[in-house]
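> no sequence on this one, just coordinates:
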């Protein structure tokens, strides 16, 4: 009976997910109109790649005691610049010298590396102007991605391959459904829940196979996702977080005024918690099935207790993972705000820090509650004790 209830519930959620996908599917024309609607640079500007010929060290700091601000006797001519040769497109072969930020000049950039330039055309009869735009990182990024795929395939083999396929599917859902739906004004929390449910259905079953064990994990995952959405929605509203903390948020409020920023923050918390939630629930379901295999005569009550012992250890380590992940992401922000002449308590209540705290804590609460939920679903659906009337 519990197995039938779980399968019927999952089927109902699957139907609701597909219905939500159809209902929230973005207006393609509206998404196309918004895409590229914000002018990034002057009209006619291009971004050619160039090969670095020479890097001059960053300029020495200016001596604040020097009233002229010249930096004393230090030679500042030509410092903090990169000389490069345009390697593609308009201006191919031009050798230019551009100023770069100090952190770029000291980042290890060397001759032979590639950078991106901003080439701005000028009036007829004058040469175009060049400026530094960024470092071309395509090659190292592809190498890291290739190394990641190789390691996953060698160690996890078939499961690793299916995990990569699932990751690709998740990227497609986010790129072709979630982002266009959000940018065109669809309800962010609904979009996040449909996105999360769709991804979890496909990822769990393709990676771990069609089984009652996977179904139990999926049930716990969906419960955890709903808990994270509800708790984060309440916490974000209670803390009056705006969801606008940087230039990206300000740009969205300006060019996509229909976007609900507070609800977008809830959606971000839900999507951010999917990966770690999946890890916890599949581990709990597997633990219950392995405990049953090791002790066929164990009652369901004892099975739940044993499963929760494993779950408590997993909760402790996972909470560290979540908190340290957010702390690492916000490390630069933490260092910056520590320079202000205000107490740490006052700084913790600022929009930027409060948002990270709410993200970490609400995600952790949902994650913790997903452990007993998944364990209970798994215990109810795992085969009963041998030689017992326990259903």
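Received, thanks. Just so you know, these numbers come straight off a predicted model, no measurement behind them.
> for the rest of this, base every contact and every neighbour count on C-alpha atoms.
OK.
> in this structure, which spans are strands?
Under the criterion DSSP state E, the chain carries strands at the ranges 49-55, 81-86, 95-99, 114-120, 129-135.
> now do the contacts for the nearest residue to residue 10 once chain neighbours are set aside.
Excluding its sequence neighbours, the residue lying closest to residue 10 (Cα to Cα, 6 or more residues apart in numbering) is residue 219, at 7.0 Å. Residues counted as contacts of residue 219 (Cα atoms under 8 Å, 6 or more residues apart in numbering) are 6, 10, 374, 377.
> quick check: the third one touching residue 286?
It stands for residue 374. No. Using Cα atoms under 8 Å, residue 374 is not in contact with residue 286; the gap is 10.4 Å.
> neighbour count winner among the two?
More crowded of residue 374 and residue 286, by other Cα atoms under 10 Å: residue 374, with 30 against 18.
> spatially nearest residue to the more buried one, not counting backbone neighbours?
According to Cα to Cα, 6+ apart, the nearest residue to residue 374 is residue 220 (4.1 Å).
> tally of neighbours for that neighbour?
Other residues near residue 220 come to 29 when the count uses other Cα under 10 Å.
> swap in residue 268?
With other Cα under 10 Å as criterion, residue 268 counts 17.
> excluding chain neighbours, give the residue nearest to it in space.
Among residues not flanking residue 268 along the chain, residue 192 sits closest, at 7.7 Å (Cα to Cα, 6+ apart).
> comparison target, given below:
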């Protein structure tokens, strides 16, 4: 416990020194997001509530915390929030189709031994849980990309308010292309880092490449990466177009240089 407190203090000090007031708000947002996730998990276990609906509400609240609490209510945070909602709706439609067809719900044979002491009659729809997992995993990447593009385009327009809507959109797309490469790599290495032990276990079990690819545990994570990556890609043109439209339309709301 002392180590956790020590690491938390180091994180807070660094965020305060580098980020200033916004760094402190970002640190506070971590705990607010944790509280939202805790409450979400609690309500998901109540059978009278739809877990997907609860997850959507939680995702909207998390977006508000990450965008409006950290960055205040301004044109760039509003742009990022609206773009996040649009992307989330498009992504949910894709997730429903993919999860239903891929049949990724439930547990794999690698997890049977760990589950022998538990009952599976918990009244939980594992298809819905799989969808909720992907949605919750995507919201962080989507909001991060949205505010990065919106903030960059806001700065570009402040420095050069003579840009027309199309040129501003192209600038946003160029920023988004640079972000896209790092985002996809982040998702990939987050998977590798989190499931390195599983990959080593597959090696010890002498799984063939086909068995690894068809493993429910492995496949569900790969599908999650593809769905989250799709959301991170869709958010780029949506945010770029929306930011270009709002910045040029509401010029009086953009702070002067």
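Good, I have the coordinates. What you are looking at is a predicted structure, and each value in this text was computed from that prediction instead of being measured.
> could you get me the TM-score between them?
Overlay of the two chains. TM-score (TM-score structural alignment, normalised by the length of the second structure): 0.89; 247 aligned residues with a Cα RMSD of 2.1 Å.
> got the strands of the first structure as a markdown table, with distance to residue 153 of the first structure and mean neighbour count columns?
Shown next, in a markdown table, are the strands of the first structure (distance: least, Cα to Cα, whole Å; neighbours: other Cα atoms under 10 Å):
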| stretch | distance to residue 153 of the first structure | mean neighbour count |
| --- | --- | --- |
| strand 49-55 | 34 | 21 |
| strand 81-86 | 39 | 22 |
| strand 95-99 | 43 | 17 |
| strand 114-120 | 31 | 21 |
| strand 129-135 | 30 | 16 |
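> of those strands, which is nearest residue 323 of the first structure?
Among the strands of the first structure, the nearest to residue 323 of the first structure by Cα to Cα is strand 129-135 (31.0 Å).
> ranges for the helices of the stretch 201-350 of the first structure?
212-238, 247-255, 261-272, 274-294, 300-329, 331-337, 344-348 (DSSP state H, counting those that start in this stretch).
> next, format those as JSON lines and append distance to residue 115 of the first structure.
Shown next, in JSON lines, are the helices of the stretch 201-350 of the first structure (distance: least, Cα to Cα, whole Å):
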{"stretch": "helix 212-238", "distance to residue 115 of the first structure": "41"}
{"stretch": "helix 247-255", "distance to residue 115 of the first structure": "24"}
{"stretch": "helix 261-272", "distance to residue 115 of the first structure": "32"}
{"stretch": "helix 274-294", "distance to residue 115 of the first structure": "34"}
{"stretch": "helix 300-329", "distance to residue 115 of the first structure": "26"}
{"stretch": "helix 331-337", "distance to residue 115 of the first structure": "25"}
{"stretch": "helix 344-348", "distance to residue 115 of the first structure": "37"}
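> compare those and report which one is nearest to residue 366 of the first structure.
Of all the helices of the stretch 201-350 of the first structure, it is helix 212-238 that lies closest to residue 366 of the first structure, at 4.6 Å by Cα to Cα.
> mind listing what's buried along that closest one?
Neighbour counts over helix 212-238 of the first structure (16 or more other Cα atoms under 10 Å) mark 212-233, 235-236 as buried.
> and what of stretch 169-181 of the second structure?
Quick answer for stretch 169-181 of the second structure (16+ other Cα under 10 Å): 169-173, 175-177, 179-180.
> who touches the counterpart of residue 305 of the first structure in the second structure in this structure?
Under the alignment by TM-score structural alignment, residue 305 of the first structure pairs with residue 170 in the second structure. Going by Cα under 8 Å, 6+ apart, residue 170 of the second structure touches residue 240.
> which one in the second structure is aligned with residue 203 of the first structure?
Checking TM-score structural alignment: residue 203 of the first structure goes with residue 66.
> would you mind confirming that that match makes contact with residue 143?
Yes. Proximity of residue 66 of the second structure to residue 143 meets the contact threshold set by Cα under 8 Å, at 7.4 Å.
> show me the common contact partners of these two, please.
By Cα under 8 Å, 6+ apart, no residue touches both residue 66 of the second structure and residue 143.
> give the contact list for the aligned residue in the second structure for residue 261 of the first structure.
Using TM-score structural alignment, the equivalent of residue 261 of the first structure in the second structure is residue 126. Applying Cα under 8 Å, 6+ apart to residue 126 of the second structure gives the contacts 105-106.
> how much space separates residue 126 of the second structure from residue 191 of the second structure?
Residue 126 of the second structure sits 21 Å away from residue 191 of the second structure, going by Cα to Cα, to the nearest Å.
> same deal with residue 63 of the second structure?
23 Å.
> hang on, the earlier thing: the residue nearest to residue 10 of the first structure maps to what in the second structure?
Counting by TM-score structural alignment, residue 219 of the first structure corresponds to residue 82 in the second structure.
> contacts only, for the residue nearest in space to the middle of the first structure.
Residue closest to the average C-alpha location in the first structure (Cα atoms, centre = their mean): residue 272, at 5.8 Å. Residue 272 of the first structure makes contact with no residue under the criterion Cα under 8 Å, 6+ apart.
> try it again at 10 Å.
Each residue near residue 272 of the first structure by Cα atoms under 10 Å, 6 or more residues apart in numbering is listed here: 196, 266, 322, 359-360, 363.
> likewise residue 293 of the first structure?
Neighbouring residues of residue 293 of the first structure by Cα under 10 Å, 6+ apart: 287, 382-383.
> and residue 84 of the second structure, by the same measure?
59-60, 63, 78, 90, 139, 141-147, 231-232, 234-235, 238-239.
> contact partners for the alignment partner in the first structure of residue 9 of the second structure?
By TM-score structural alignment, residue 9 of the second structure lines up with residue 146 in the first structure. Applying Cα under 10 Å, 6+ apart to residue 146 of the first structure gives the contacts 140, 152.
> could you check how far residue 146 of the first structure is from residue 135 of the first structure?
Going from residue 146 of the first structure to residue 135 of the first structure by Cα to Cα gives 20 Å.
> same question, residue 365 of the first structure
Using Cα to Cα, we find residue 365 of the first structure at a distance of 40 Å from residue 135 of the first structure.
> residue 355 of the first structure pairs with which position in the second structure?
So, by TM-score structural alignment, residue 355 of the first structure is matched to residue 220.
> now the nearest residue to its match once chain neighbours are set aside: how far from residue 219 of the second structure?
The shortest distance from residue 220 of the second structure to any non-neighbouring residue, by Cα to Cα, 6+ apart, is to residue 104 (5.8 Å). Here residue 104 of the second structure is placed at a distance of 8 Å from residue 219 of the second structure (Cα to Cα).
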